[in-house]
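**Q** Any chance you can model this:
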Amino acid sequence: MKLRPYNHFVCSCADGEHGDGTPNIVMASCLSLAFLATSPGTSMSTNEEIIRELYAVAEGASLNLERFVALFAEDGYFLDMSSGQKWTGAEVRQPLEGLASTFPDFHRELLKVYSAADGVIIVELRLQGTHAGDFPIPGGVLRATGKRFDVPCCDVFVMEGGKVKAFHCYNMRSVWLEQLGAGKG
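**A** Modelled structure (predicted):
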C-alpha cells in the first residue's frame, strides 16, 4: 500500500470563510485526512452513487429509513462528531427519526463530493431546514422557534463491499444552535 497526499480540501475563499461570514472550521477538521492510502480496484464512482442515494433517502420530504439502514453494513456506524453520539447497525435510523420530527423539511445541500482511495468518500455540504419541533441540546430542550438554519458540514464515509462501514458527520453545532436562537453550544 502506497500513501499519497490528498489536497482537495483547500478553502477556495481567500479569507477562509464561505462568503457568509461562516468560518471554514468544518473543513479544517477534514484536513486531518491529509494522506489517504491508494489501492487498485476501488470503485469510486459506485461508492459515490451509493452515498448520493444515502443523502436522497435521508431528505425530510422523502425520508426512507429502511433504505437508509440498508445502505449500511451490518456493523456500520454513524458518528456525530459534534455531540460524540454513535449509532451502529439498525440504530443509524435514530438520528434521522429525531431530525425528521424536529426539522420536517430537513435538506442537505451537497456542495462537493470527493471520491478518494480505499472507499473513502468526503462530502462538503450545508444542512438546511426549519425548526418546527423540540430539539434536545446540552442542558435541556430548545422548543420550536420557526427559525431557518443553514449550517456548514463535512461528512466522511468509509465504504466496504458497497455498504457504508463508517459515517463521521462534522457539523458546526455551535452555528446551528446560534441560528436557532440558543446562543453558542
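
**Q** Please make it C-alpha for all contacts and neighbour counts, starting now.
**A** Will do.

**Q** what residues does stretch 96-116 touch?
**A** 8, 36, 44-45, 47-48, 55, 58-61, 65, 121-135, 144 (Cα atoms under 8 Å, 6 or more residues apart in numbering).

**Q** so of those residues, which ones are in strands?
**A** Among these, the members falling in strands (DSSP state E) are 36, 121, 122, 123, 124, 125, 126, 127, 128, 129, 130, 135.

**Q** Residue 151 is in contact with the fifth one, correct?
**A** No: counting by Cα atoms under 8 Å, no contact exists between residue 124 and residue 151, whose distance comes to 11.1 Å.

**Q** Second input sequence below; structure requested for side-by-side comparison:
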Amino acid sequence: MKSLGWKTITATAAAASLAGLAIAAGPTQAASPAAGTAHVQPAGSSEARPALTPRQLAALPLTDRHLTRHEIANLAVVLKAYYVAEGKTLDADAFAKSFTKDGVFNDKVAGASYTGKGLVDVPNYMAGLFPDVHRDLQRITVNGDVVSIELAIQGTFEGPLETPAGTLKPNGSKIDVPTADFWYLRNGKVEKFDCFVGYTKMYSDMGVNLDWASAVNGS
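**A** The predicted structure follows:
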C-alpha cells in the first residue's frame, strides 16, 4: 500500500474540526465500509456528525476499513494531534489539550515520560531540531480505543542538539526515521501515547556515528 504524507491526510481533518465537526466518540456498533457517511448537520443540531468523511478515510493507509463511528472519531483525534505537531502548523498547546488531564506521552526508546504542561515540550523539542518536521503515515490500525501507526519522522536538521559531549551544530541533513506510535484513548482524549523512535537511524542521518570503540575499550 502506498504511504501518504500525514500533512496531506490530516489537513482536511483539522480544518473540519475547526469548522465544528464532532470529534467526540460516537456509538460503537459495527459499521459498513461506508462508515461516516452521515450528513453533516448545521451547528446546533443534536444529530451525531461524522469525525472523518468517507473520502478522507479512503485516502488513509488503513489495515481495516470496517471501522465503527467510535473508531473513526478516535482516529480523527489522533490525526489532529499529528497535524498540530507538524513544523508548519505547530500548535503545542493544542497537542497537549488532546490528552486527558492525567494523560502521558512516553518516549519508550529514550526512557522519558511527559505529562501535564510537559506535554507542550514534546512537539516543541522536535520542531526545534527539525523546523519542517512531519510524519509520513504508512500503516494505520484502529482497534476500539487503540490506534497503532507505522510511520517515518522526516525533516531537516536545522536546530542545535545538546549532547553529553557538547552541542551538535545543525548541518542541514535530512532525516527519515522509522517510528511506531501507539495511541490509547478514553472518551475522545489521549490517555497514553507510546512512541518508539529509531534514534540510531536519526542520529546517523544527522551525521552522528555511535562510538563503539570507546564502549569496547571501556569494557
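
**Q** hang on, the earlier thing: among the contacts of stretch 96-116 of the first structure, name the buried ones.
**A** By neighbour count, with 16 or more other Cα atoms under 10 Å, these hold 44, 47-48, 58-60, 65, 121-135 as buried.

**Q** host element of the counterpart of residue 177 of the first structure in the second structure?
**A** Aligned against the second structure by TM-score structural alignment, residue 177 of the first structure finds its counterpart in residue 203. For residue 203 of the second structure, the element it lies in under DSSP states H and E is helix 199-205.

**Q** Centre of the chain to that helix, how far?
**A** In terms of Cα atoms, centre = their mean, to the nearest Å, the centre of helix 199-205 of the second structure is found 19 Å from the chain centre.

**Q** what's the longest helix along the first structure aligned against in the second structure?
**A** Criterion DSSP state H: the longest helix present in the first structure is helix 44-57. Aligned using TM-score structural alignment, helix 44-57 of the first structure spans residues 71-84 in the second structure.

**Q** ok so, going back, check the mean deviation of the helix holding residue 203 of the second structure from the first structure.
**A** Superposed on the first structure, helix 199-205 of the second structure shows a mean distance to its aligned partners of 0.5 Å (mean Cα distance after the TM-score superposition for the first structure).

**Q** circling back to that earlier point, how big's the offset between the longest helix of the first structure and the second structure?
**A** Looks like 0.6 Å for helix 44-57 of the first structure (mean Cα distance after the TM-score superposition for the first structure).

**Q** could you pull out the helices for the second structure?
**A** So, for the second structure - with DSSP H - the helices run 6-18, 54-58, 69-83, 92-97, 121-129, 199-205, 212-218.

**Q** From residue 7 of the second structure, how far out is the most centrally placed residue in the second structure?
**A** In the second structure, the residue lying closest to the centroid (Cα atoms, centre = their mean) is residue 82, at 3.7 Å. Separation of residue 82 of the second structure from residue 7 of the second structure (Cα to Cα, to the nearest Å) stands at 8 Å.

**Q** Equivalent analysis for residue 129 of the second structure, please.
**A** Here the criterion is Cα to Cα. By it, residue 129 of the second structure lies 18 Å from residue 7 of the second structure.

**Q** of those two, who's got more company?
**A** Each of residue 129 of the second structure and residue 7 has its neighbours counted (other Cα atoms under 10 Å); residue 7 has more, 22 against 17.

**Q** Show me which strand runs longest in the second structure.
**A** Longest strand in the second structure, counting by DSSP E: strand 174-186.

**Q** and residue 186 of the second structure, what does it touch?
**A** Residue 186 of the second structure sits next to 100, 145 when contact means Cα under 8 Å, 6+ apart.

**Q** which residue in the first structure lines up with it?
**A** Match for residue 186 of the second structure (TM-score structural alignment): residue 160.

**Q** how about residue 143 of the first structure, what's its match in the second structure?
**A** In the second structure, residue 143 of the first structure lands on residue 169 (TM-score structural alignment).

**Q** What of residue 127 of the first structure?
**A** In the second structure, residue 127 of the first structure lands on residue 153 (TM-score structural alignment).

**Q** Tell me the spacing between that match and residue 144 of the second structure.
**A** Residue 153 of the second structure is 25 Å from residue 144 of the second structure, by Cα to Cα.

**Q** What of residue 207 of the second structure?
**A** 40 Å.

**Q** repeat for residue 29 of the second structure
**A** 11 Å.

**Q** Looking at those two, which is more packed in?
**A** Neighbour count, other Cα under 10 Å: between residue 29 of the second structure and residue 144, residue 144 has more, with 17 against 10.

**Q** if I pick the aligned partner of residue 95 of the first structure in the second structure, what's in contact with it?
**A** The alignment partner of residue 95 of the first structure in the second structure, by TM-score structural alignment, is residue 122. Going by Cα under 8 Å, 6+ apart, residue 122 of the second structure touches 92, 114.
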